[in-house]
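Novice: need coordinates for the following:
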Amino acid sequence: MFTGIIEEVGTVKTVKRSSNSSFIEIQAEKVLEDVSIGDSIAVNGVCLTVTHFSSGVFQADVMNETLSRSSLGSLASGSPVNLERAMAANGRFGGHIVSGHIDGTGIVTDVRNDGIAVWYTISAIPGILRYIVEKGSIAIDGISLTVAKVTDTSFSVSIIPHTASQTTLATKKKGDTVNLENDIIGKYVEKLMKPAENTEKSGITMEFLTKNGF
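Specialist: Next comes the predicted model:
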């Protein structure tokens, strides 16, 4: 589990893609301070497993499906990426619950300055927008952000200078693709509110409850 608080911006060193397997190599510092093989690191919001590391570099295998269904497929040597280690049990919960399993991608449709802040508007499909609520949480490229506005076709966030300086958001422009992960709580609530399928009826009815004094 992650929190959406980016620890550092790393740099892609190599992306190798083939028909059978792919891997990405990333230069970093902070996230490698206590790294072990098998650790989880979120790269632009996508949870990847460390398969190899050396001084200043780690490598992770990436399924071709992940490359094609996320913004990771557009990465190249020199691309900056947001990095966050999985949250420690005694860590500070500064963002929101982020699983590292993105729901899809969005497209930056507008970037505008508003005093010291910068507004980003992102278009997304209805299946993603249905879980986005004003003042709720959204992870954009792994960054925990608060939704400022939602429409039928897009949503907007307002970024303070610190967030822009500590993440890759400052490099985003109109037309760029970003990874999106909805707040997982909303998805669980929706699932639990649906009637259970293929289960036997309990036999408890309003008539039964009234007859027995309920």
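Novice: please count neighbours and contacts with C-alpha atoms only from this point.
Specialist: Fine.
Novice: is Phe38 part of a helix or strand, or is it coil?
Specialist: No, residue 38 isn't Phe; it's Gly. Put simply, Gly38 is coil when judged by DSSP: H, G, I helix; E, B strand; the rest coil.
Novice: count the residues that sit near it.
Specialist: 12 (other C-alpha atoms under 10 Å).
Novice: what sits against it?
Specialist: Contacts for Gly38 (C-alpha atoms under 8 Å, 6 or more residues apart in numbering) come out as Thr49, Val50, Thr51.
Novice: buried residues in the helix ranked longest in the chain?
Specialist: Longest helix in the chain, counting residues (DSSP state H): helix 184-193. Judged by neighbour count using 16 or more other C-alpha atoms under 10 Å, the buried positions of helix 184-193 are Ile184.
Novice: so which elements touch the following helix or strand past it?
Specialist: Using DSSP states H and E, the helix or strand that follows helix 184-193 towards the C-terminus is helix 206-211. Here helix 206-211 touches no other helix or strand, going by 3 or more C-alpha pairs under 8 Å, 6 or more residues apart in numbering; DSSP states H and E.
Novice: any idea how far stretch 62-78 is from the chain center?
Specialist: Relative to its chain's centre, stretch 62-78 lies at 14 Å (C-alpha atoms, centre = their mean, to the nearest Å).
Novice: next, the structure of the following sequence, for comparison with the previous one:
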Amino acid sequence: MFTGIIEATARVQESGNGCLSIERPKAFSDIRIGNSIAVAGVCLTIKKLNKKCIQFDVVSETLRRTTLGLYKEGDTVNLERAMKADGRLDGHIVQGHVEGIGEVVSVSTSSPRPPPPENRPYPSIPRPLPPREEGGAQNNGWIKESTPKNILLYARTMRKNPTEAEEVLWKRLRNDALGARFRRQYPLGGRILDFYAPIIRLGIEVDGGIHLTKEAQEDDSFRSQYLADDHHVSILRFSNKEILEHTNHVVSKINAYIQKHTHSLPPVEEGLGMEGPRVEMNIAVPSALLQNIIPKGSITIDGVSLTVAHIQDNEISIALIPHTIENTTLGILQKGDQVNIETDILARYAQKQKA
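Specialist: As a prediction, the model looks like this:
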């Protein structure tokens, strides 16, 4: 049995011929051959393992009912070890028995993108920024630009492997230490900010030696201007040397900016915390599963325990908080992607009794 609280993500190393091999997360040091692991929501039994790899057998029925047969080398999957009897049930009861495959219909943000300044078109965006077509106008507003999967994956990698200067500064920023919640390696506008505080739209960039060249400085200047014009984000830049040798001075500068820009902020809406907007996703599910899905009930998507916000016809709406976006594969889903669906076992038993 599982809980739907993802413990790690890992890359697929090999897939095919009834076999699935994935990277072994460092946190999974206690697993043994014969143990069960939920892989993208599918309960699988460990066949072989070593320090770097976990291998499973995948039967034809599993391939038919789930998305496991679609994974290729390099793809990322959600992982959860089986729940211990004395563990906390932070999600809901998940069996790992996928009932069907759903399809992502739409992905959107709960707050519209602000319109561009009057008579000021956004500047052209050099690579690797996404093309303008990804964020065109719609219904007199602006829709959210989708973030390329490679950028999201790269951001996760950078978050797991910070530089010395980034680690030092993060210790001073984390846990709302300065009165604003910062997030590390935050994808925005096709680039990745080292630190970002959504509540005040403040980005902090930690610049290494490569930023000393004239070309790099011009690119940094353009990038800061683009973020200001296009996303209304202010940037504070510090060198590695400044952070490592004058940490208190750097923190004082950041704190001064925060104090100046937080005194007039409106109160945070209940339930949203300081992170602000959530990502909302609509998923089409097999019609046979709808009888076991209710508004505000639980559902498992690719192994993640989620709450159903709304149901319309054969589509369900779910909301993804920043933690889920950053720590699971749901953050990189796009329209047309397929996902594993498992409905709430309690709803299934209730439906069986009713019948």
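Novice: the longest helix of the first structure aligns to what range in the second structure?
Specialist: Mapping helix 184-193 of the first structure onto the second structure (TM-score structural alignment) gives residues 345-354.
Novice: thinking again about what came up before, mark which of the contacts of Gly38 of the first structure are buried, thanks.
Specialist: Neighbour-count burial (16+ other C-alpha under 10 Å) applied to the contacts of Gly38 of the first structure gives Thr49, Val50.
Novice: tabulate the contacts of Gly38 of the first structure in CSV, adding columns for distance to Glu207 of the first structure and secondary structure.
Specialist: Formatted as CSV, the contacts of Gly38 of the first structure follow (distance: C-alpha to C-alpha, whole Å; DSSP: H, G, I helix; E, B strand; the rest coil):
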residue, distance to Glu207 of the first structure, secondary structure
Thr49, 55, strand
Val50, 58, strand
Thr51, 60, strand
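Novice: now render the contacts of Gly38 of the first structure as JSON lines, adding distance to Ala42 of the first structure.
Specialist: Output for the contacts of Gly38 of the first structure, formatted as JSON lines (distance: C-alpha to C-alpha, whole Å):
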{"residue": "Thr49", "distance to Ala42 of the first structure": "9"}
{"residue": "Val50", "distance to Ala42 of the first structure": "10"}
{"residue": "Thr51", "distance to Ala42 of the first structure": "14"}
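Novice: out of the contacts of Gly38 of the first structure, flag the one nearest to Ile159 of the first structure.
Specialist: Relative to Ile159 of the first structure, the closest of the contacts of Gly38 of the first structure is Thr49; by C-alpha to C-alpha it sits at 29.3 Å.
Novice: do you know how far the alignment partner in the second structure of the closest one is from Ala284 of the second structure?
Specialist: Matched by TM-score structural alignment, Thr49 of the first structure corresponds to Thr45 in the second structure. Here the criterion is C-alpha to C-alpha, to the nearest Å. By it, Thr45 of the second structure lies 29 Å from Ala284 of the second structure.
Novice: what comes up buried for the longest helix along the second structure?
Specialist: Identified as the longest helix of the second structure according to DSSP H is helix 214-231. Buried positions in helix 214-231 of the second structure, judged by neighbour count with 16+ other C-alpha under 10 Å: Asp220, Arg223, Ser224, Gln225, Tyr226, Leu227, Asp229, Asp230, His231.
Novice: okay, buried residues for the next helix-or-strand element following it please.
Specialist: Once helix 214-231 of the second structure ends, the next helix or strand along the chain (criterion: DSSP H and E) is strand 234-239. The neighbour-count check on strand 234-239 of the second structure (16+ other C-alpha under 10 Å) flags Ser234, Ile235, Ser239 as buried.
Novice: residue range for strand 234-239 of the second structure in the first structure?
Specialist: Under TM-score structural alignment, the alignment places strand 234-239 of the second structure onto no residue of the first structure.
Novice: just checking, next helix/strand downstream of that strand?
Specialist: helix 240-245.
Novice: show me what that following helix is packed against.
Specialist: Under the contact definition 3+ C-alpha pairs under 8 Å, 6+ apart, helix 240-245 of the second structure sits against helix 164-173.
Novice: how far does the helix it packs on sit from its chain's centre?
Specialist: Remark: helix 164-173 of the second structure is offset 22 Å from the chain centroid, using C-alpha atoms, centre = their mean.
Novice: quick one: the helices in the second structure?
Specialist: Under DSSP H, the second structure gives helices at 60-65, 149-160, 164-173, 214-231, 240-245, 247-262, 322-327, 345-354.
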